[in-house]
Structures are given as structure tokens and as C-alpha cells.
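K.L.:
What would the 3D arrangement of this be:
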Amino acid sequence: MDNPEEWRQQAWAHLTKLRQECPLVQCITNFVSMDLMANVLLSAGASPAMVHSIDEIPEFTPKVHALCINVGTLTPDWLPAMKVAAETANKERKPWVLDPVAAGASSFRLKACLELLGMKPSVVRGNGSEILALVKGSVDPNSKGVDSRHESIDVVEAAKSLAQLSGSVVAVSGAVDVVTDGQQAVGIRNGVAMLQKITATGCSVSALVAAFVAIDPLHLVEATASALSLFGVASEIGMDMAKGPASLRMHLIDSLYGLDQGTVFNRVKITKL
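P.N.:
Reported below is the predicted structural model:
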């Protein structure tokens, strides 16, 4: 799609379908993000399931519509469950999203992220530094953990390379969110800087991406771009009412729940790069 108006129509169509179908999204995620991630999914119209026990996964994961794996508070005990869930999702042909949180922060974390990347996620969503760590396959000695040292727009070529190597759609969060399948790339110019002051907003948008690819698994770039843009629009509306990070968190959830067609058509900003 070349026309911004078409992207707005697509975003509204995705949100409408999400609300109608209420996809079940399994989230194997970190302790910090569970609450906000679940509330973002609920407010958008999806159904969250925070199921991470390896004993439940073989029976439960086949029932879900999408899976989101987030390595934020990674431990050796959780990694096998993540791998079994990814294997199950692939076997059942369910889309899944990998969020490689702080991938370059330690050897253990990087190795785990690369192993999960090798299991063919539908979408990989991270910040610029996380995407670069996966491309280079090396620990960053200057890593600031979950904080990115690289602007999304500066790693477009790296994101394209990762998409080509992995076969996954790659989404890079930043001042301009970037989504690429290795060939085309689109930019999303929605969002507010204060999201960086609220923990787990990145994790939550990864879960939202999972929900959107659940309802349109054949158009991963478009579904991912819609999720990122609508989350950004909700943050912009929330920022108009917020006094700081805590109130933005509340208004973000309310605004996502209340998105209507007029707002989506007026505010979604998705263009080809």
C-alpha cells in the first residue's frame, strides 16, 4: 500500500476484526510486564493468557490464536517453556512474536534470543539496540539493558538484513517505528516520548502485535504496522489528558479501549520508507 489513506482504512479494519474475534493470546513474559500487557490486550479487544508453565504448554498452546514470547526476566527455568511453546505454535501453524528484551546485555540472554530466533517467529519486535545485537550476534559492552542506544531509523538496513536472514517480519520501535519484511519497509509516526518513562510499554505493544497477527496472519507487515500505529495513537490521546507517566499509563489503556473510526482515520500515520 502506497497511500496513507489505505493504511488508515487497514488499521481500522484490523481493529474492528480484533474486537469481533477476541483472539486468545498466550504471553510468556516477564514479571514486570504481565499487568500492563494483559490490560492492553483486554482494552484492545483481545483475550490474554499468561500461561508459562512447561507442564501446561503442550495442552494449552494449541488452543491459542497467537503467542508472544518476551525474555525480559529470563531464567534457565523459563527458557525450555519458551522453546516448547514456540515449537507448538509452529506445529499448530499459529503466529508468534519474539520480543528479545536487552538481547545484547549478556551472553546467556543473547544465546537464548538467537536460539528462539532460529525457531522462526512470525514477527520480531525490539528497539534498535536489540535488533542490532541479533544481527551482529555479539554482546554489547556498552549495553544499557532495556534502553536503546540506537535510533530505529538508523537501523533500517540492519532490520531488513535480519528479516531476510530469519524469515521473520522485523519491527523496530523508536521515535519512528519501522516494520520490514526484508524488502519493503514502512514507518509509523505515532506515539509520545513519555512512553519511555513507563515500564513495559514496549512489551505491551509486542503483545498487541501478536493479537493483530492472530487476526491477519497472511499480512504480517500490515497487521504489525496497524498494532504499532494504534498503540501510538492511544498514547497521543492519553498524553493530552496525562500529568505524567502514571496518569499516561491509565489514559493509554482507556484511549485504546475507546478508539473509534474517526480518530483512527484522522491520526494514524503509516507511510512507506
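
K.L.:
rest of the way, CA atoms for contacts and neighbours
P.N.:
Will do.

K.L.:
how far out from the middle of the chain is stretch 115-127?
P.N.:
11 Å (C-alpha atoms, centre = their mean, to the nearest Å).

K.L.:
So which elements touch the helix or strand encompassing A225?
P.N.:
Element membership of A225 [criterion: DSSP states H and E] is helix 220-241. Judged by 3 or more C-alpha pairs under 8 Å, 6 or more residues apart in numbering; DSSP states H and E, the packing partners of helix 220-241 are helix 4-21, strand 169-173, strand 177-180, strand 185-188, helix 201-215, helix 245-258, helix 261-267.

K.L.:
quick one more, to check against the first:
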Amino acid sequence: MTISAADLKDALTAVRETVPLVHCITNYVTVNDCANALLACGGSPIMSDEPEDVADITSICGGLVLNIGTLNQHSIEGMRVAGKRAAELEHVIVLDPVGAGASALRTATASELIDTLPITVIRGNMSEVKAVAGAASSTRGVDVNPDDVVTDENLAESAAFARELAAKLDAIVAITGAIDIVASADRAVAIRNGVALMGKMTGAGCALSCLVGAYVTANPASRLEAVVAAIAGEGLAGQIAASRMGELDGNGSFRTYLLDAICNMTAEQLAAGALVEEL
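P.N.:
The predicted structure follows:
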């Protein structure tokens, strides 16, 4: 089985047609970018981390995104309450373990959420995913360690690791970087869209996790394909944004162009431009 152009088109079309409402408990550095990215792709965002509020908010949504980028005890409790309610409703739950491995609190919180909630998708860089998997890793804050970067030379090994973790957790594992890997227990896909400029703006990864939440919520019967479409879509949007850069443009302009490209992307454009390889 391979991911087809029709799969990618259907995934984006479903987001635009169903307008999934996604509850995001995300970090305050990037919350605005996350909300705008969801609106751009065709979804609808709502943000709340107040423990007395989150159960009601999660109840009216279809998906929940948990991002540990700026943790505090208040937001951790909000994640626990929202996650429990999402589990009761069998909603999509996406975990973004930002900076896992950088501190004991981040690693412990990510591990607790994985152990106590039916996580649908884990999306992070290789260092973060290794940290929550209990594998040896050395993170550089929220950035991937150079030793963990996925390359053509270690692609097969990295894909095998992702498949094994997906089987262990009964979840989809999405490892993003220069080469992205999306894996279930028995499949792995490489994605080669994107540009280096995406690493020069804060929020690209956090927004991607929210896009994943929208795509999977809108495509419950084809979750792996939905994750691939979300990741390839943002990467392709990054390429389009980079192509618009002028001599005086910097990462601020790139951020705007990226949102524009996500907003204006058609299903046909995504299907034609996605660089997807079944491994």
C-alpha cells in the first residue's frame, strides 16, 4: 500500500469541508502562529489551559493538541484534565513533546501523558522522540541534536525506530526534520518537502502539530495519510514561501508568506508538490 495523490487531495479537502475544531493547549511563545495556521488550513482553533475550563472546551471539539513548550503546573493540570475528557470522548490527541530531554520536568510530563492517555499522534524532532521513548539522546533545548538528524544514511534505521515506537505506543509517530518520517506499526513514509528557513522562525513546529490535529480529526479513517498530508503540506508551503523571498525579506516576511501559502494551497497543488516516499 502506498500513499497516492488522491489520498493527499482527500485529506486536505476533508479539512476544508468539515472545518474541525481543535483544542490547543500550547506554549505562549507560538500560540498566535498555531491559531493562524489552523485557520489557514481550514480548521478552527480554540485555546484554553485553565483546568476548570478545559473539560468543557474539549467536549465541543474534535481534536486536542498538547504542547509542552512552556510548561507550568497550571498548564500541566489543564493537559491532564483535557486529556482525560478527550479520552472519554475518543477524540484525537496529538502530543508535541517540545524540548523533552532538556529538563526532568519536560521529560516526565511527556512520559506521563503518554502513559496515561491514548495518544493518537506524537510529533517532534528525533531528539525529543528519543527522549520520550527512553532511548539515548542529547537535546539542544528545543532543537534537534546534530547527532540525531535524520539523513539518507540513517533513514532505514530511523524508520525502523519509528515503526517500533508506533507499535509499542499504538500511535502514529511523526519525526520531523530535514527528512520527515511518519510511521505506524507496519508502515513508514519519508517526506522531503520543506526548507531550512523554517528553522529560523519560532512556531513552525508547534503550528505543524496543530495542523496534524486538524487533518487527523477530519480524516478519522485514514490517520497515517492525514499526518503525511499535514506535514507535506506545511513543508510545501515553506518552499512556496521561500520562493517569494526578496533581497530585503527576512524571517518575518517568511512567516507571513508561510501562512499565506498554507491558506492558499489547493488539494491539487498539495498532491502535485508533495515529495512522499513509502519506506
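
K.L.:
TM value for the aligned chains?
P.N.:
Here the TM-score for the pair of chains, by TM-score structural alignment, normalised by the length of structure 1, is 0.94; 268 aligned residues with a C-alpha RMSD of 1.4 Å.

K.L.:
Of all the helices and strands packed on helix 220-241 of structure 1, which one comes closest to K83 of structure 1?
P.N.:
helix 201-215 (16.9 Å; C-alpha to C-alpha).

K.L.:
Please tabulate the helices and strands packed on helix 220-241 of structure 1 in JSON lines, including the columns distance to S47 of structure 1 and mean neighbour count.
P.N.:
Shown next, in JSON lines, are those (distance: least, C-alpha to C-alpha, whole Å; neighbours: other C-alpha atoms under 10 Å):
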{"stretch": "helix 4-21", "distance to S47 of structure 1": "10", "mean neighbour count": "18"}
{"stretch": "strand 169-173", "distance to S47 of structure 1": "23", "mean neighbour count": "28"}
{"stretch": "strand 177-180", "distance to S47 of structure 1": "24", "mean neighbour count": "30"}
{"stretch": "strand 185-188", "distance to S47 of structure 1": "25", "mean neighbour count": "23"}
{"stretch": "helix 201-215", "distance to S47 of structure 1": "9", "mean neighbour count": "28"}
{"stretch": "helix 245-258", "distance to S47 of structure 1": "13", "mean neighbour count": "19"}
{"stretch": "helix 261-267", "distance to S47 of structure 1": "22", "mean neighbour count": "15"}
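
K.L.:
The ones you listed into a markdown table, with extra columns for distance to W78 of structure 1?
P.N.:
Putting these into a markdown table (distance: least, C-alpha to C-alpha, whole Å) gives the following:
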| stretch | distance to W78 of structure 1 |
| --- | --- |
| helix 4-21 | 29 |
| strand 169-173 | 24 |
| strand 177-180 | 28 |
| strand 185-188 | 33 |
| helix 201-215 | 17 |
| helix 245-258 | 28 |
| helix 261-267 | 38 |
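
K.L.:
How about the contacts made by M201 of structure 2?
P.N.:
The neighbours of M201 of structure 2, taking C-alpha atoms under 8 Å, 6 or more residues apart in numbering as the test, are N251, G252, R255.

K.L.:
counterpart of the second one in structure 1?
P.N.:
Per TM-score structural alignment, the equivalent position to G252 of structure 2 in structure 1 is A246.

K.L.:
Apart from its chain neighbours, what residue comes closest to its match?
P.N.:
I198 (7.5 Å; C-alpha to C-alpha, 6 or more residues apart in numbering).

K.L.:
so what corresponds to the one you found in structure 2?
P.N.:
Correspondence of I198 of structure 1 to structure 2, assessed by TM-score structural alignment: M201.

K.L.:
Over to the closest residue to M50 of structure 1 other than its chain neighbours. Which of the three states is it?
P.N.:
Leaving aside its sequence neighbours, M50 of structure 1 sits nearest to C27 (C-alpha to C-alpha, 6+ apart; 5.0 Å). Applying DSSP: H, G, I helix; E, B strand; the rest coil to C27 of structure 1 yields a three-state assignment of strand.

K.L.:
I'd assumed C68 was in contact with C27 of structure 1.
P.N.:
Yes: the pair C27 of structure 1 and C68 passes the contact test of C-alpha atoms under 8 Å, sitting 4.8 Å apart.

K.L.:
list the residues that contact both of the two?
P.N.:
In contact with both C27 of structure 1 and C68: A207, using C-alpha under 8 Å, 6+ apart.

K.L.:
Comparing these two, which shows the higher neighbour count?
P.N.:
Neighbours of C27 of structure 1 and C68, each counted by other C-alpha atoms under 10 Å, are more numerous for C68; the result is 30 against 27.

K.L.:
residue contacts, that one?
P.N.:
Residues in contact with C68 of structure 1 (C-alpha under 8 Å, 6+ apart) are V25, Q26, C27, I28, T29, W96, V97, L98, D99, S206, A207, A210.

K.L.:
Q26 of structure 1 now?
P.N.:
P48, A49, M50, V51, T61, V64, A66, L67, C68.

K.L.:
among the residues you listed, which recur in structure 2?
P.N.:
Conservation of these in structure 2, assessed by both residues aligned by TM-score structural alignment, their matches' C-alpha atoms under 8 Å: retained contacts are P48, A49, M50, V51, T61, V64, A66, L67, C68.

K.L.:
Fine by me, we can end here.
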